[in-house]
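> Coordinates only, no sequence provided:
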């Protein structure tokens, strides 16, 4: 009996020991899995715009690195005054920098520093140019910036801001390229407007009566990667070290200057041309300089490259502006209301060429009062559209009527079913526009003129889209006042210059996607309503003109003092018009009500889908699973 009791007492201890050993083995296995998984970067980006994945262009550029690049992230992680929003954004920046480290395949090394007060890390942050900011007036300064170091070359992003998340990847990749390939190409800038800023008057600056004009933000962005050289509008030759030339609103260029541009392209120079049939920026500048210009017959002057376009097979009518009902922009009408202006174009993915690397990553571009480019058959030059209007809703309107506002072009909004080209790429063998020279060329500094040559040109039929008013807004952040893009105009222009003068890989770096999504269906409803509204309004105005003509005819039939009294026929005519006017206004109200009803109906359907569909799907799944288990 005693042996049986001993055996029975040992079994529980054996079972307990086996359980402990099994649990220990399980914990070891789980720990091994966690350790292995921590070193594996298995990520799945399920967002439509690939918000958490490096662009192809970034990966290609990192793959070409010949020297090691160290990325030093300075972030005041331990600062109690660091705003929570910046801490969250810092995690996103860290995740993206780790993607660079992986894609660099050993060429990119990430270092992180917490610059605490009076520490070596803070001293290095200040030495590199990372800007300290006071999150709390009574606290220590905080830092959030990035430094790239490659050999003896270094460059920095002084401060990150969540408001510039859209350009984060582009900024980091450009930072890497800046230190890996430090030589800056020379880019010439020729313009009839002060795009690079205006010279400062020292006396006014000392008296603080004149603020510094740093030029347009789009050109300021280029200074980080290129050496910008201002080219006078009356230049007669382009310097040999200028490989790329940006021409903005070239109005009234002389033949000698046009010849200089002609020879620049034929010698292999790359040209980015921004011409404009109606420059709102130029009009504003003219009015500021001479308020009486409009009354004296002046105003906005168009710009073109004239004979060069003719030689290159490009048609450009400086008297016409493109209108597109499908790309109308909502603007302040000056009376406290909002109106949709179809000549102020807000263009989306459908308007941007998906086949070209320059425009395929873009989704939102704004072109105010752009012209139309036309491809004419020219041997040797390939004309590739980059930006186009819709086909069903576009037309041309007179540029002169735009000075009268939106009312001046209403009657011209008749879509003609033609898709207009707003920007294009020209590539191939160009022929000179001056085969016989020019009338007076004695001082032109081109000893042996070229007759033809290989070249590349990107033409935009608008110049205003590059002005700060139409592409950025200045915002105040913890790291100072910085320009925040309101669309992708800067990316478009920067990509064009990169493609012709810089690293072509950076063109493939799309701007980071946006979390807010456009309501395309609502936009389609608004376009249809606008067409119907325009038709009803045109009918009302036609009836008004017809009534006025009949009233005038009845008035002419009167004699003497009868003209001062309304006849019975005139009274009846006025009554009929008022009745027509009231009916038309009711119809216009019905159009607006139907639009709102359709939008509300669409919103209701979306709410039902978002709120009810998922619970219903889960409930159905539970019922099906329960029935199957019951059958088993």
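Structure's in. What do you need? Owing to the predicted nature of the structure, the values given are computational and were not obtained by experimental measurement. Residues are numbered from 1 along each chain as shown.

> from here on, contacts and neighbour counts on C-alpha atoms
Noted.

> What about residue 623, how many residues nearby?
Residue neighbour count, defined by other Cα atoms under 10 Å, stands at 12 for residue 623.

> meant to ask about residue 14, not that
Residue 14: 11 neighbours (other Cα under 10 Å).

> where's it relative to residue 599, distance?
72 Å (Cα to Cα, to the nearest Å).

> Run through the helices of this structure in chain order.
Ranges of helices in the chain, per DSSP state H, are 2-39, 56-63, 84-103, 120-128, 168-180, 202-206, 217-222, 255-266, 280-289, 307-312, 489-501, 520-556, 568-608, 614-631.

> for the second one, which positions count as buried?
Buried positions in helix 56-63, judged by neighbour count with 16 or more other Cα atoms under 10 Å: 57-62.

> Could you single out the nearest of the residues you listed to residue 165?
Using Cα to Cα, residue 58 is the member of these that sits closest to residue 165, with 16.2 Å.

> That closest one is in contact with residue 173, isn't it?
Yes: judged on Cα atoms under 8 Å, residue 58 makes contact with residue 173 at a distance of 6.1 Å.

> joint contacts of the two?
Listed as contacting both residue 58 and residue 173 by Cα atoms under 8 Å, 6 or more residues apart in numbering are residue 506.

> Pick out the residue closest to the middle of the chain.
Most central in the chain under Cα atoms, centre = their mean is residue 488, positioned 0.8 Å from the mean C-alpha point.

> Was I right to think that one contacts residue 367?
No: with contact defined as Cα under 8 Å, residue 488 does not reach residue 367; the gap is 10.8 Å.

> between the buried residues of helix 56-63, which is closest to residue 403?
residue 57 (42.7 Å).

> wait, isn't that closest one in contact with residue 505?
Yes: in this structure residue 57 lies within contact range of residue 505 using Cα under 8 Å: 4.5 Å.

> What count of nearby residues applies to residue 524?
The tally of other residues near residue 524 (other Cα under 10 Å) stands at 12.

> That one and residue 595, how far apart?
Counting by Cα to Cα, the gap from residue 524 to residue 595 is 10 Å.

> swap in residue 55?
Separation of residue 55 from residue 595 (Cα to Cα): 40 Å.

> next one: residue 253
For residue 253, the distance to residue 595 - Cα to Cα - is 49 Å.

> then this one, side by side with the first:
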């Protein structure tokens, strides 16, 4: 037996070599097969399928009415030494290529590098794409997209922000659909506010419109309807009413008839509309414009929908932090009238709020129905249990957040501030039989029944209009005079667009907003950074407090000396104070530098440990296990 062991070992070695060679050939063959025969085959193993198109995108692209060309402007050479931009640029290009492949010929792609003095640079400038200076030598970087249809209509994304990657699919799809579909849903807008761009009568300059309206107009045909109009236009797919104040009687009748037919209504009311600070009664004896309350009581009463007009929802747990001027000076404190709804306050089963994480609300109202009501009120957004309905009379020009907190008494109940309202409702403006019938259809309905006309509600109600205002969810990013586009810091805009798309548009788009996070940070590194940052900020705050106290003391000494006719020279006491202050500043700065140094060292050490673990420890583990298996097999043989 001992003489045959070498022969067996040689056969085993030959078998292993043959198997490894065969496996290597199979891998190469599979790669060639996939790259040539199946170029679109991909395997996405990420947690949220971040690198795959969402369900419904491919059918939506194939259903476009006309072809769309995507011009992707990417300064590839400028991004070579900028890892974030280089990685994201490659990611965007791969994503666009995947969209083109899924469109069945409806999309095409051009990748253009707008190098200096090139034709691509001229095209990028003509499209008003953002240009970012990346060094003092004048080098610029462009990362933007222009969608063009067959009649040269354009939809431009000036800047594809790497920090907004979770919205990439939605932003691109919105641009494509806005110019690739011939027929768009029609939205009728009734509002007392100036949401569209308008002329400022004082400065005689154009005021920018609300961004929410601008974004809605990219996907819908918006028809403005004045409150003084006498009828609704034909062919509306959705009626959008924002802060109604003085709707004419004729228009109210038309709205009533529209709602009774189960047509979709998006209703935005506000008990204290800060965006409409005009022509209101002075509060607390103070003169000047005051926020106003929406006027829609006749409809709500007929429908059996209770609304807290005159009351706003205060939330102690979700309150936003604001800077407030108090008797003690400027302080940062909770303002319970403004609050931030988190994912747990949103209905995760509703397509309107699915995938959203944060909404900013300001002096919002609440809705409810009676327990025995035939209608249904399905909450979409609600407060925490630590909330209360408070009188809007407590609000004024100089609102003291501290006073609101002192007057706060938790109700221990959730408050519904946005909801779907469905079910049977009665007419708010039943027709009155007269000799001359105004509306033949309503006259016929009245003749056939002595009862008040009824219908079925298909309504989404929101108790906050300031929710739509730019300062609550979006801001323009600028680099000097160059606009980099707009960056969202809350999901308010996505909420409204989702609502419109689920009620009158294509619900597929609603599911594209707010996909999973692409960034996978090192948790321990992030924890170290946060801990050091907290220590740094605490040290900075201590330093600022010392400076303020010393300056206050200096002011007292100077005040005492100012009473004399002597020149205001520093006294020995003041000089001592100044010296002490300078010593404190120097010492504190040293401490701050030490904190930053320790932070950098800790992170570098952790990075080194991770590198050693991945390059040395893991290979040793794999080699040891392989060697152990080899020895065990040899022993068996």
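Received it, and whenever you're ready, just let me know what you need. Note that the structure is a prediction, hence the values are computed from the model and not measured.

> overall similarity of the pair, as a TM-score.
The TM-score (TM-score structural alignment, normalised by the length of the first structure) is 0.68; 510 aligned residues with a Cα RMSD of 4.5 Å.

> The residue nearest to the centre of the first structure pairs with which position in the second structure?
In the second structure, the residue matched to residue 488 of the first structure (TM-score structural alignment) is residue 491.

> I'd say that match and residue 353 touch.
No: assessed by Cα under 8 Å, residue 491 of the second structure is found out of contact with residue 353, at 9.1 Å.

> The closest residue to residue 256 of the first structure other than its chain neighbours: what's it in contact with?
Nearest residue to residue 256 of the first structure, sequence neighbours excluded (Cα to Cα, 6 or more residues apart in numbering): residue 236, at 5.5 Å. Taking Cα under 8 Å, 6+ apart as the contact definition, residue 236 of the first structure lies against 256-257, 259-260, 444-445.

> ok, of those, which come out buried?
Buried among the contacts of residue 236 of the first structure (16+ other Cα under 10 Å): 256-257, 259-260.

> Closest to residue 201 of the first structure out of these?
residue 257 (29.0 Å).

> just checking, that closest one touches residue 232?
No: counting by Cα under 8 Å, residue 257 of the first structure stays clear of residue 232, with 9.3 Å between them.

> aligned partner of residue 507 of the first structure in the second structure?
Alignment note (TM-score structural alignment): residue 507 of the first structure maps to residue 510 of the second structure.

> who's in contact with its match?
Applying Cα under 8 Å, 6+ apart to residue 510 of the second structure gives the contacts 351-352, 494, 497-499, 501-502.

> Mind doing that once more with 7 Å?
351-352, 498, 501 (Cα atoms under 7 Å, 6 or more residues apart in numbering).

> Just give me the neighbour total for the residue nearest to residue 100 of the first structure when sequence neighbours are not counted.
Of all residues not flanking residue 100 of the first structure in the chain, residue 108 sits nearest, at 6.8 Å (Cα to Cα, 6+ apart). Applying other Cα under 10 Å, we find 24 residues neighbouring residue 108 of the first structure.

> With distance to residue 148 of the first structure added, can I get the contacts of residue 236 of the first structure in JSON lines?
Formatted as JSON lines, those follow (distance: Cα to Cα, whole Å):
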{"residue": "256", "distance to residue 148 of the first structure": "45"}
{"residue": "257", "distance to residue 148 of the first structure": "41"}
{"residue": "259", "distance to residue 148 of the first structure": "43"}
{"residue": "260", "distance to residue 148 of the first structure": "40"}
{"residue": "444", "distance to residue 148 of the first structure": "45"}
{"residue": "445", "distance to residue 148 of the first structure": "43"}
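
> Give the burial count for residue 551 of the second structure, as a bare number.
Residue 551 of the second structure: 15 neighbours (other Cα under 10 Å).

> and it, helix, strand or coil?
helix (DSSP: H, G, I helix; E, B strand; the rest coil).

> what residue of the first structure takes the place of residue 258 of the second structure?
Residue 258 of the second structure maps onto residue 264 in the first structure, by TM-score structural alignment.

> Show the contacting residues for its match.
If you count contacts by Cα under 7 Å, 6+ apart, then residue 264 of the first structure has residue 238 around it.

> Swap in 10 Å and give it another go.
Contacts for residue 264 of the first structure (Cα atoms under 10 Å, 6 or more residues apart in numbering) come out as 237-240, 242-245, 258, 270-271, 450, 453, 455.

> what does residue 32 of the first structure give?
Residue 32 of the first structure neighbours (Cα under 10 Å, 6+ apart): 26, 38.

> likewise residue 628 of the second structure?
622, 634.

> burial count for residue 464 of the second structure?
29.

> How about the one 5 residues further on?
Residue 469 of the second structure is flanked by 20 other residues according to other Cα under 10 Å.

> does it really touch residue 208, like I thought?
No: counting by Cα atoms under 10 Å, residue 208 is not a contact partner of residue 469 of the second structure; they are 11.9 Å apart.

> what sits in contact with each of those two?
Common neighbours of residue 469 of the second structure and residue 208 (Cα under 10 Å, 6+ apart) are residue 195.

> Read off where stretch 216-232 of the first structure ends up in the second structure.
Under TM-score structural alignment, the match for stretch 216-232 of the first structure is residues 210-226.

> list the buried ones in the matching stretch?
Buried residues in stretch 210-226 of the second structure, counted by 16+ other Cα under 10 Å: 210-213, 216-223, 225-226.

> and of those, the nearest to residue 593 of the second structure?
The closest of those, once distances to residue 593 of the second structure are taken by Cα to Cα, is residue 211, at 42.3 Å.

> so the closest one touches residue 467, yeah?
No: if you go by Cα under 10 Å, residue 211 of the second structure and residue 467 don't touch, sitting 11.9 Å apart.

> got any residues that touch both of those two?
473, 493.

> I'd assumed residue 275 was in contact with residue 468 of the second structure.
Yes: under the criterion of Cα under 10 Å, residue 468 of the second structure makes contact with residue 275 at 9.4 Å.
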